[in-house]
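Novice: Predicted model and sequence follow; I will ask about them next.
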Amino acid sequence: MGKLTTHVLDTMNGCPAAGMLVALYRMDGGQPTLLKQLALNHDGRADAPLLDDTTFKTGTYRLVFEVAAYFRGRGVILPEPPFVDAVPIDFGLANPLQHYHVPLLASPWAYSTYRGS
């Protein structure tokens, strides 16, 4: 059955982004509906799938990663406003039988994502 997972790596320090706050929204007609908020575990992952076979629905979603807050929490001095603050990633879930994984590689100055496995 389908599921959604995420993983964040801190590329500045070369480690998982433990403690980073993440929010998941479902986008209905362009309007976000908050589904879940969580802090990533010691491995930079959610403890459970963000969506599983009981909550997975096809559609458009948004993950928002609190990148600047995470780096401030690690003692990094950032400008105000920070260059990278909250990072939203909009994506579609089309197949309810597949595993969708949305990883994020983040630093205070850059980020990238891709569809992982």
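Specialist: Structure's in. What do you need?
Novice: only C-alpha atoms for contact and neighbour calcs from this point on.
Specialist: OK.
Novice: what about the strands in this structure?
Specialist: Along the chain, the stretches classed as strands by DSSP state E are 3-10, 15-16, 21-28, 31-39, 59-66, 86-93, 99-106, 111-113.
Novice: Report the distance from the first one to the chain centre.
Specialist: A distance of 6 Å separates the C-alpha centroid of strand 3-10 from that of its chain, computed with CA atoms, centre = their mean, to the nearest Å.
Novice: what does that strand contact?
Specialist: If you take CA atoms under 8 Å, 6 or more residues apart in numbering as the criterion, strand 3-10 is touched by 15-17, 44-46, 48-53, 56, 96-107.
Novice: That strand versus strand 99-106: what angle between them?
Specialist: Per axes from the mean of the first three to the mean of the last three CA atoms, to 10 degrees, the angle that strand 3-10 makes with strand 99-106 is 20 degrees.
Novice: let's bring in a second one:
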Amino acid sequence: MSVSTHVLDAVSGRPAAGIAVRLFAGGDLLAEGVTDRDGRCRLTDDATGLGTHRLVFATGPWFAEQAREAFYPEVVLTFAVQEPAEHHHVPLLLSPFAYSTYRGS
């Protein structure tokens, strides 16, 4: 299974570059990275297995670097892997006081 994400700043309508992202399975850290200038981060191309996984986005430091107040110091997206051979793309649409996500392709 491969895992990637794409973070967009919903207020500015631009990619959110420089957000640290970590991928966990249970309590185990599987991969970590930082969103690129297009807001994208490919975390792993390695198999991670079945079960519950979490993406943890360090949004607080990112907002602080921009001198923007924000309600969420981190965003945690939990998702279930039922087909390990599939690619899992989990985008994040981010604003200071709300966020949304969906299963991408």
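Specialist: All right, it came through fine. Keep in mind that what you see is a predicted model, and the values were worked out from it rather than measured.
Novice: mind giving me TSV with the strands of structure 1 and columns for mean neighbour count and distance to Gly73 of structure 1?
Specialist: Formatted as TSV, these follow (neighbours: other CA atoms under 10 Å; distance: least, CA to CA, whole Å):
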stretch	mean neighbour count	distance to Gly73 of structure 1
strand 3-10	21	13
strand 15-16	16	14
strand 21-28	18	11
strand 31-39	14	13
strand 59-66	19	11
strand 86-93	15	14
strand 99-106	20	14
strand 111-113	13	18
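Novice: of all these, which lies closest to Val76 of structure 1?
Specialist: Of all those, strand 3-10 sits nearest to Val76 of structure 1, with 12.3 Å by CA to CA.
Novice: how much does that closest one stray from structure 2?
Specialist: Compared with structure 2 after fitting, strand 3-10 of structure 1 deviates on average by 0.8 Å (mean CA distance after the TM-score superposition for structure 1).
Novice: quick one: that strand to strand 21-28, angle?
Specialist: Using the same axes, to 10 degrees: strand 3-10 of structure 1 against strand 21-28 is 140 degrees.
Novice: what's the matching range in structure 2 for strand 3-10 of structure 1?
Specialist: Aligned by TM-score structural alignment, strand 3-10 of structure 1 corresponds to residues 2-9 of structure 2.
Novice: can you list contacts of stretch 23-35 of structure 2?
Specialist: By CA under 8 Å, 6+ apart, stretch 23-35 of structure 2 touches 6-7, 16-22, 41-44, 48, 51-56.
Novice: Could you rerun that using 10 Å?
Specialist: Stretch 23-35 of structure 2 is contacted from outside by 3-7, 15-22, 40-44, 46-58, 76-81, using CA atoms under 10 Å, 6 or more residues apart in numbering.
Novice: could the strands of structure 1 go into TSV alongside distance to Leu78 of structure 1?
Specialist: Conversion of the strands of structure 1 to TSV gives the following (distance: least, CA to CA, whole Å):
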stretch	distance to Leu78 of structure 1
strand 3-10	15
strand 15-16	19
strand 21-28	18
strand 31-39	21
strand 59-66	14
strand 86-93	13
strand 99-106	14
strand 111-113	16
